[in-house]
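# prediction below, plus the sequence it came from.
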Amino acid sequence: MDNKISGVLLSAGKSERMGEMKALLSLKDKLVIEKLIEEYLNAPIDELVVVVGFNGEKLESVIKSLFPTDKVRIIHNEDYEQGMFSSIVKGVGSATFDNILLGLVDNPLINSEIINKILKAFDFEHIVIPSYNKRGGHPVLFPKFIKDAILSSKYETLREVFDSFKDKIIYIDAPIEVTIDMDTKEDYEKILRYLEGGSI
């Protein structure tokens, strides 16, 4: 059994509601993409695939200058305008290993402690979804049969895939950070306040 894990981090969208690239916003002294990649690499995963799309060359050059390591691979999704699932398919299809930890640049507060908790709950047979107050969040971790389903062309969203395998989902209690999305300027300002010790 392949017990290695590929991280897949999606950062391909146009960030239209934000008005600028989420990945290149600053969180304290680091860029969002920098902080997230650091946190993923601080967890025991075997590689990290970052999917870029809109302004992909710019983002790739930033990532490569910050992380000159073979453990981080950058994949371009030319079809990013088709939506998030196209980036999921591209990232999952490019992953070296069968087990996938899938995260989003929209969740900038994810840290290695949260990732480790998700990894600890993984038995290589179930989907692990972190949740706070019964609300599911990211990143999610899944085994080979979900990877195969995503690549099968039968589905159009990740929710459809998970709905087909409801009996295979394990929810684990996680902190509020797993549910914090950053889609708008207001969201970004809230996150900055939170990092300064405020509440969400």
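Yep, that arrived.
# going forward, measure contacts between C-alpha atoms and count neighbours the same way
Noted.
# quick one: the strands in the chain?
Secondary structure of the chain by DSSP state E: the strands cover 5-11, 26-27, 30-31, 47-52, 72-76, 99-104, 127-132, 135-136, 140-142, 169-173.
# comparison target below:
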Amino acid sequence: MISAVVLAAGTSRRMGRPKPLVKLGRKTILQHVVANLEASQVDQIVVVLGFGAEKIIPTLKGMSCQVVVNPQYILGMSSSIRCGLSAVNPQARAVLIALGDQPYIPPEIVDVLLRRYQKEDQKIVVPLYGGKRGHPVIFGRKYWPELRALKGDVGGRELLHRHAQHVLEVEVGQEGVLADIDTPSDSRKRGL
């Protein structure tokens, strides 16, 4: 079993409004992220919300995800990772950490990463596009204590450096693994 944790708790300072509510066509950015994961082979989807959660929760009704609210989202990404991990099924042997502002990652790419992880159990699997690392990243269960120990506004990148010999990089040929939406100009560039 592999669970997905979608990090969508941030304050969206640069965007000026909650990013999970920004529309991309008929759906919000976050609805696209969750829908792509629903169509993939992940076994569970946990969405971590914080800032603006009361407005975002109704947009996820009817989707196959569990929503958890991080009351300490202001402490940074590490607190959202801990919050998400606490909701993951105890039977999960790995967690795929996805970002709530990356709607351009199709389920086929997620499935490629899942298959590679299943062949290389207990590794860290990270997608590449043009030689650059992106998201989502899969962490085997043995790395969870270190993920839980992270402090401040840092994510799993620290573990990628610490365990470089265990990182399996997978070239995916899909720019979506790098493309996030942080500012109004990002959304205009992408036609939002």
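Looks like it arrived, so ask away. The structure displayed is predicted, hence computed values, not measured ones.
# circling back: any idea which of the strands of the first structure is most buried?
For the strands of the first structure, the largest average neighbour count (mean count of other CA atoms under 10 Å) is found in strand 5-11, namely a mean of 27.
# pull up the aligned stretch in the second structure for it.
Matched against the second structure by TM-score structural alignment, strand 5-11 of the first structure falls on residues 2-8.
# that stretch vs the first structure, average distance?
Taken against the first structure, stretch 2-8 of the second structure registers an average deviation of 0.6 Å after superposition, with mean CA distance after the TM-score superposition for the first structure.
# how near is the closest residue to Thr11 of the second structure other than its chain neighbours to Leu96 of the second structure?
Closest residue in space to Thr11 of the second structure, ignoring its immediate chain neighbours: Phe51 at 5.4 Å, by CA to CA, 6 or more residues apart in numbering. According to CA to CA, to the nearest Å, Phe51 of the second structure stands 22 Å off from Leu96 of the second structure.
# and for Arg190 of the second structure?
Distance from Arg190 of the second structure to Leu96 of the second structure, by CA to CA: 25 Å.
# show me what contacts the residue nearest the centre of the second structure?
Centroid check for the second structure by CA atoms, centre = their mean gives Ala98 as the closest residue, at 1.2 Å. By CA atoms under 8 Å, 6 or more residues apart in numbering, the contact set of Ala98 of the second structure is 4-7, 135-137.
# what's the matching range in the second structure for stretch 128-148 of the first structure?
Taking TM-score structural alignment, stretch 128-148 of the first structure hits residues 125-145 over in the second structure.
# nearest spatial neighbour of the counterpart of Cys65 of the second structure in the first structure, skipping sequence neighbours?
Residue pairing (TM-score structural alignment): Cys65 of the second structure is matched to Val72 of the first structure. Residue nearest to Val72 of the first structure in three dimensions, not counting chain neighbours: Leu48, with 4.8 Å by CA to CA, 6+ apart.
# contact partners for that neighbour?
Leu48 of the first structure sits next to 6-9, 37, 40-41, 71-73 when contact means CA under 8 Å, 6+ apart.
# thanks again, I'm all set now.
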